[in-house]
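> With the sequence up front, the predicted model follows.
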Amino acid sequence: MAPKVLISDKLSDAAVQIFRDRGIDVDFMPDLGKDKDKLAELIGQYDGLAIRSATKVTDKILDAATNLKVIGRAGIGTDNIDKVAASKKGVIVMNTPFGNMITTAEHAIAMMFAVARQIPEASASTHAGKWEKSKFMGVELTGKTLGVIGAGNIGGIVCDRARGLKMKVVAYDPFLGQDKADKMGVEKVELDELLKRSDFITLHVPFTEQTANILSKDAIAKTKKGVRIINCARGGLVDEEALAEALKSGHVAGAAFDVFAKEPATENVLFGLPNVVCTPHLGAATTEAQENVALQVAEQMSDYLLTGAVTNALNMPSVTAEEAKVMGPWVKLAGHLGSFIGQMTDEPIKAINILYDGSVADMNLEALNCSVVAGIMKRVNPDVNMVSAPVIAEERGVQISTTNQHKSGVFEGYIKVTVVTSKRERSIAGTVFSDGKPRFIQIKGITIDAEIGEHMLYTTNEDVPGIIGTLGQTMGENGVNIANFTLGRSAAKGEAIALLYVDDEVPAPVIEKLQSTGLFTQVKPLVFDVA
C-alpha cells in the first residue's frame, strides 16, 4: 500500500505534486494545522506530516499519530515540534536548513540600505505630500566598516554582498578560523574590537545562552558613536531597552529590526523612534525561498517513505534502518563526545580528528563523524543537524580527519575525538558497554569510567587531598544530589579531573563557590541530550 502524507499547512502546488508523482497518497488540508483537535483526530491515518510553522506538533498529536514515521518542516525552525516526544515515538523530524539563506541575507542588506538612507520615513513623508529633501540626510555604505556577528551560512553571504558594496568587513565568530576568514576576504576580530570599529553592525547568530543579549547595554556603550544596528537573525540578541536609550541619546544613529524578543511584536520599545526600521519577521518571506523549502521537504519525505533514505534529520543519523539498529548507541556516544568538546572549547577550532578503534571501525563512519561534529557545533547553533554540521564546519575552515584501526586496547571498540585550536589540543574517548550505554573512558589522556547524564560537572585540579570532600560537601550543602562520581589523575600529585553526574542543573552560585576555594583550575557545568 502506498504511503500516505498529510499536508496541514500551506505548501505550494508543486510540492504537493512531487508527492503524487512519486506515488505517495497525499491529502492537502492547508488550514488543518490551526485546528489541533481535528488534527489529533485525523493524524493516525498518516505515515508522514508536512508542515510549516502554523501546525503545532505536540505530545498529544504524537500520541494520536499511531502510524506516523516522519515529520517534514518546510523551513529551518522546529520550535513548533516536540522533538523529544517525536524521538520517543520513533518519528523522524526533518527540516530544510539551507532553503532561505540567500533570502534572509538579502533582507539584512536591504534593511541596512533602508536605515542608511532613512527610506521608510522619507517614503511616508513624501506620500503625505511633504517635500522634506533636506530632512533625510543619509550616509553611504561605500567605504564604511560593517561588523558581522556570526559568519556562518547567512552571515557569510552578507559578508560577500557587503564586500561587493565596497564595504570593509570585520567579523566575530568563535568558530571562524583565520584561513576561512582570509578566503572570505574579511578581517577576523574579537567582539570588543568589532564594536569599537564598526559603522554598521549586523547579527547572524542563533539565540542561545551564549548569544542572549550579545549586544547588551555595556556592549552598546562600547560601540562607535553613530553606529547603525541591524538584526534579522533572532529576537533577544539585542537589549532592546538599552538600544532604545542609545537611539534617544544619539549614540546609535539608527536601527533596523526584523525580529524581536517577543513576537508577534504588536508593542515594542523601539516602535515610533526616529530612524528605526521595523519589519514583521520577513527574513524568509520571498516567493523563491518559500517555494524552495516546500519542494525540498517534499523530496526528503518522499525519499524516506519510499527508500528509507534520511536527509536533514534532526533526531536521527543519515543511515539506513538496518544500520541504525546496530549503530544507535554508537551514534549517541559520538554526539556526547562532540558535545563535551564543544562545551569545553571557546576558541576557534582548526581541526577535528576522530579515531575509531575495534568493532566501531567497521560501521558507517560518515554518520558517526556527522554525529561528532553536530555535537561540537550545537554549542553555537542549536538548530544544527547531522547533515548540516559538516557543511557548517567546512564553511568555517575546520578540517575533519578520520582514522580507523584494529582493536588495540581493552575495549571491543572505542571512539576518540581530538580538537585542535590555535591554543591547545583537547581530547576525549568513549565506548559503549554491553548494556548499550555510552561511557566516557578517557579525558585529556586520563583514564576514567564515567556514566553520562543530562547534567554533569567537570573539574580539574592539582592532585591534592580534600578535593572529594570539598565537592561532596559543597553539593550536599546546596541540595545538589550526585548520581555518579568519577575521578582520574595523570600521576600522583599531577593533574587530576572529576566528572560528576548530578540529578539537576548545578546552580551558578555553587559553581562560584567551588571556584572561590582556589582548589580548582576549572569548574565547568555540562549538559547532554540523553533523550
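Everything's here; your move. Numbering: from 1, shown residues only.
> Could you use CA atoms for every contact and neighbour count after this?
OK.
> Tell me which stretches of the stretch 51-200 of the chain form strands.
70-73, 92-94, 145-149, 168-172, 187-188, 200-203 (DSSP state E, counting those that start in this stretch).
> Could you do the stretch 351-500 of the chain as well?
399-405, 413-421, 425-432, 438-443, 446-451, 455-462, 482-489, 495-502.
> Turn those into a markdown table, columns for distance to Lys350 and mean neighbour count.
Below are the strands of the stretch 351-500 of the chain laid out as a markdown table (distance: least, CA to CA, whole Å; neighbours: other CA atoms under 10 Å):
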| stretch | distance to Lys350 | mean neighbour count |
| --- | --- | --- |
| strand 399-405 | 6 | 14 |
| strand 413-421 | 5 | 22 |
| strand 425-432 | 10 | 22 |
| strand 438-443 | 20 | 21 |
| strand 446-451 | 23 | 18 |
| strand 455-462 | 24 | 19 |
| strand 482-489 | 28 | 17 |
| strand 495-502 | 25 | 22 |
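> Among those strands, which comes closest to Val373?
strand 399-405 (8.7 Å; CA to CA).
> Go ahead and name everything in contact with the closest one.
Lys350, Ala351, Ile352, Asn353, Ile354, Leu355, Tyr356, Asp357, Gly358, Ala361, Asn369, Ala393 (CA atoms under 8 Å, 6 or more residues apart in numbering).
> now the angle from that strand to strand 413-421?
Relative orientation of strand 399-405 versus strand 413-421 (axes from the mean of the first three to the mean of the last three CA atoms, to 10 degrees): 150 degrees.
> ok, back up a step: would TSV of the strands of the stretch 51-200 of the chain with distance to Asp35 be doable?
Shown next, in TSV, are those (distance: least, CA to CA, whole Å):
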stretch	distance to Asp35
strand 70-73	18
strand 92-94	21
strand 145-149	39
strand 168-172	43
strand 187-188	48
strand 200-203	35
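> put this beside the first:
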Amino acid sequence: MAPKVLVSDKLSETAVQIFRDRGIDVTFDPALGKDKDKLAEVIGEYDGLAIRSATKVTEKLLEKATNLKVVGRAGIGTDNVDKVAASRKGVIVMNTPYGNMITTAEHAIALMFAVAREIPQADTSTQAGKWEKSRFMGVELTGKRLGVIGAGNIGGIVCQKAVGLGMKVGAYDPFLSDERAAKLGVAKMDLDKLLAEADVITLHVPLTEQTKNILSAENLAKTKKGVRIINCARGGLVDEAALAELIKSGHVAGAGFDVFETEPATDSRLFGLPGVVCTPHLGASTTEAQENVALQVAEQMSDYLLTGAVTNALNMPSVTAEEAKVMGPWLKLADHLGAFVGQLTDAPIEAIEITYNGSVTEMNLAALDCSVIAGVMKAQNPDVNMVSAPVIARERGIEISQTRQDKSGVFEGYIKLVVRTSEQDYSAAGTVFHDGKPRFIQIKGVNIDAEVGPHMLYTTNQDVPGIIGTLGQTLGEKGVNIANFTLGRTEAGHQAIALLYLDEQPSEDVLSALRDSGKFTSVHPLRFDV
C-alpha cells in the first residue's frame, strides 16, 4: 500500500505533483491546517504531514496521529511543531533549511541599505508630495564594520555578500572554525569585541536557551554609539524594549526588523521610531524561495517514506539514500542486538555501551546508535522507534556511550553491545556477512555463529552432557521444528549457551518443560523483527 501524505498548508502544485510522481497517495487540503478540530479527525489516516506555518502540530494532535511517521516543514522555522512530543511519539520532524537561505540573506542586506539610507521614510515623504532632500542624510555601508552574530548557512552568505560590498566583517559564532572564517573572509571575534566595534550588527542564529535575548539590555549597552541593528532571524533574540529606549536616546542610530518577540506584530515598541524599518517576516518570501522549500520538503518526505533516507531531520540523524542501502543490514543488526539484550532483563537499565569495530566505524554511527537503543527499549515499550528511543532513554537517566576501535579479530567489522542493569551486565556482538544477513557472533563472551530469525530460543546451562538431547527431544515432542541450532561455551565444564532459530514461537508449555528438566539456568523465548 502506498504511503499517505496530507498537505495541510499552501504548497505549490509542482510540489504536490512530486508526491504523486513518486507513488505517494497525497491529499492536498491547504485550508485544513487552520481547522485544528477537523485536522485532528483525519490525521490518523496519514503517514506524512507536509506543512508551512499555519498548521500547529501539537501534542494533542500527535495523540491522534496513530500512523504518522514524518512531519515536513517547508521552511526553516519549526516553532509550530512540538518536537519533544513528536520525538516521544517516534515522528521525524524535517525542515528545509537551504531552500530560503539566499532569500533571507538578501533580505538582511536589503534592510541594512534601507536603514542606512532611510529609504522607506524617504519614499513615504516623497510620495506625499514633499521634497525633503536635506532631511534624509544616510551613511555608506562601504568601509563600515559589520558584526555578524551566527555565521552558519544564512550568516555565512551575509558575510560573503557584505565582504563583496566592501564592508569589514567580524563574526561571532562558537562553532566557526579558523578555516571557514578565512574562506568567508571574516575575522573571528568574541561577542563583547563585536558589540564594541560593529557599526552594523546582524543576527543569524536560532532561538535557543543560549541565544534568547543575546542582545539583552546589558549587551546593547556595550555597543558603540550610532550602531544599527538588523534582525531577520528570530524574534526574542533582541530585548526590543531596551532597543527602543536606546533608539530614543540616540545611542542606536536605527534598526531593521523582520521578526518580533510576538507575531503577528501589531503593536511593537519599535514602530514609529526614527531610523527603524520593519517588515512582516518576509525573510523567506520570494517566489523562488517558496517554490524551493516546497519542492525540497516533498522530495525529503518521499525519500523517507519510500527508501528510509532521512534528510534535514531535527530529531534524528540524517541518513542518505546511499547510506540507507549500505547500512540497511547494519541497522537491522543493531536493532537485533538491542532487542536480544532488551528481552533478557526486566531490571532497570543504567547504561548502554556500544562498541564499533573495523569497517563499521566509517558508517553513520549516530543512526546506528539510535537503532541499538530502539532495539533495547522496545522490549519494554513496543511502540518506540529510532526517533523516540533516545528521548525515552535520556528521560530515564540511562547513560549512552560509544566507542570506535580499529579492526581486530577475524571480522572486517562488528558491533558489540553491553547493557548494564541494576542486577547484572548483558553483552552481545554481531556482524553482517557478505550475503547481507546479520549474525550474532558472541553472547556473554561466548563465541558463536548464529543466524537471526523471527522466533528464537536462548538457553544457558553448565556444560554437561545431555543438553542437545533435551532441547531436541522436548521441542520435537511438542511439534516445534528447529531451523538452526547454535551452541557455544567458555570452556569445558563451565558456562554454555544455546541459541535456536525456530519455525514458530515456543509455547509456554514448551518453556515450562525445558525449565522443569533442571538442566538449564535460564530459558528465554525471543522475537525479532526480520
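Thanks, I have it. On a predicted model such as this, the values are computed, not experimentally measured, just so you know.
> Kindly provide the TM-score of these chains.
Counting by TM-score structural alignment, normalised by the length of structure 2, the TM-score of this superposition works out to 0.64. Behind it: 366 aligned residues with a CA RMSD of 2.9 Å.
> about what we covered before: want to try TSV for the strands of the stretch 351-500 of structure 1, with distance to Gly226 of structure 1 as columns?
Formatted as TSV, the strands of the stretch 351-500 of structure 1 follow (distance: least, CA to CA, whole Å):
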stretch	distance to Gly226 of structure 1
strand 399-405	39
strand 413-421	36
strand 425-432	41
strand 438-443	48
strand 446-451	52
strand 455-462	44
strand 482-489	52
strand 495-502	48
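> and of those strands, who's closest to Ile71 of structure 1?
Using CA to CA, those put strand 438-443 closest to Ile71 of structure 1, at 27.7 Å.
> Direction-wise, compare the closest one with strand 482-489 and give the angle.
30 degrees.
> Not counting its neighbours along the chain, what's nearest Val417 of structure 1?
Closest residue in space to Val417 of structure 1, ignoring its immediate chain neighbours: Ile354 at 4.6 Å, by CA to CA, 6 or more residues apart in numbering.
> OK, contacts around the closest residue to Asp190 of structure 2 other than its chain neighbours?
Of all residues not flanking Asp190 of structure 2 in the chain, Tyr172 sits nearest, at 5.6 Å (CA to CA, 6+ apart). Each residue near Tyr172 of structure 2 by CA under 8 Å, 6+ apart is listed here: Gly147, Val148, Ile149, Gly150, Ala151, Lys188, Met189, Asp190, Leu191, Leu194.
> What remains of those once you look at structure 1?
Compared against structure 1 with both residues aligned by TM-score structural alignment, their matches' CA atoms under 8 Å, the contacts of Tyr172 of structure 2 retain Gly147, Val148, Ile149, Gly150, Ala151, Lys188, Met189, Asp190, Leu191, Leu194.
> circling back to that earlier point, as CSV, the contacts of strand 399-405 of structure 1 with neighbour count and distance to Phe200 of structure 1 would be great.
Output for the contacts of strand 399-405 of structure 1, formatted as CSV (neighbours: other CA atoms under 10 Å; distance: CA to CA, whole Å):
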residue, neighbour count, distance to Phe200 of structure 1
Lys350, 22, 29
Ala351, 19, 32
Ile352, 25, 34
Asn353, 16, 37
Ile354, 26, 40
Leu355, 18, 44
Tyr356, 23, 46
Asp357, 22, 50
Gly358, 18, 53
Ala361, 18, 49
Asn369, 26, 38
Ala393, 23, 27
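> Let me see the contact set for the nearest residue to Val259 of structure 1 once chain neighbours are set aside.
Using CA to CA, 6+ apart and skipping the chain neighbours, the partner closest in space to Val259 of structure 1 is Gly235 (4.9 Å). Going by CA under 8 Å, 6+ apart, Gly235 of structure 1 touches Phe207, Val259, Phe260, Ala261, Lys262.
> now do Gly166 of structure 2
So Gly166 of structure 2 contacts Leu141, Thr142, Gly143 (CA under 8 Å, 6+ apart).
> which among the residues you listed end up buried?
Buried members of the contacts of Gly166 of structure 2, scored by 16 or more other CA atoms under 10 Å, are Leu141.
> Ile201 of structure 1 and Asp173 of structure 1, how far apart?
From Ile201 of structure 1 across to Asp173 of structure 1, the span is 13 Å (CA to CA, to the nearest Å).
> what residues are shared contacts of these two?
What both Ile201 of structure 1 and Asp173 touch, as defined by CA under 8 Å, 6+ apart, is the set Ile149.
> Report the spatially nearest residue to Leu68 of structure 1, omitting neighbours in sequence.
Asp47 (4.2 Å).
> I'd say the one you found and Lys4 touch.
Yes. The pair Asp47 of structure 1 / Lys4 is scored as a contact, 5.3 Å apart, by CA atoms under 8 Å.
> Alright, calling it a day.
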